[in-house]
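> coords below, sequence missing:
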């Protein structure tokens, strides 16, 4: 699998997690996650929309 990022660079998954049970607002469903190992770019922060974060009651823990 090859992923093309917004800046048109290509990255390859470090790992793929399949059928992980995710709970959103009381509903549980399987989801797949693609884990990438990419360099940090402080000028391009991760942007997740507020509606998505609110619906999912997301907790973001990054080091």
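Good, I have the coordinates. None of these values were measured; they are calculated from a predicted model.

> hey, let's count contacts and neighbours off CA atoms from now on
OK.

> Quick check: the residue of the chain positioned farthest from its centre vs residue 56, distance?
Most distant from the centre of the chain: residue 26, at 20.4 Å, with distances by C-alpha atoms, centre = their mean. Distance, residue 26 to residue 56, using C-alpha to C-alpha, to the nearest Å: 10 Å.

> before we go on, here's another structure to hold up against the first:
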């Protein structure tokens, strides 16, 4: 799989998380997340993830390394 970004560059996903349960208000639905390995760009707004979402994904955050990992099992 390859993705065409808004700047017309082509990237290959690092991986895909399938059927992750996402809750919005009282609705829970499965969603797929495409994982990209991208360079840091201070001009781009960061993706904000809520605490409940991070808890559902059993997130591991390494601030020093700048990494966030969501476990699927």
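In hand now; what should we look at? Note that the structure is a prediction, hence the values are computed from the model and not measured.

> on that earlier part again, the aligned residue in the second structure for the residue farthest from the centre of the first structure and residue 18 of the second structure: what is the separation?
Structural correspondence for residue 26 of the first structure with respect to the second structure (TM-score structural alignment): residue 26. Residue 26 of the second structure is 21 Å from residue 18 of the second structure, where distance means C-alpha to C-alpha.

> same check, this time on residue 63 of the second structure
26 Å.

> ok, those two, which is more surrounded?
Using other C-alpha atoms under 10 Å, the more surrounded residue of residue 63 of the second structure and residue 18 is residue 18, with 12 against 8.

> I'd like to know which elements the strand or helix carrying the more buried one is packed against.
Secondary structure assignment for residue 18 of the second structure, by DSSP states H and E: strand 15-24. Where contact means 3 or more C-alpha pairs under 8 Å, 6 or more residues apart in numbering; DSSP states H and E, strand 15-24 of the second structure is packed against strand 27-35.

> Average offset of the strand it packs on relative to the first structure?
For strand 27-35 of the second structure, the mean deviation from the first structure after alignment is 0.4 Å (mean C-alpha distance after the TM-score superposition for the first structure).

> Now do the buried residues in that strand.
Judged by neighbour count (16 or more other C-alpha atoms under 10 Å), strand 27-35 of the second structure contains no buried residues.
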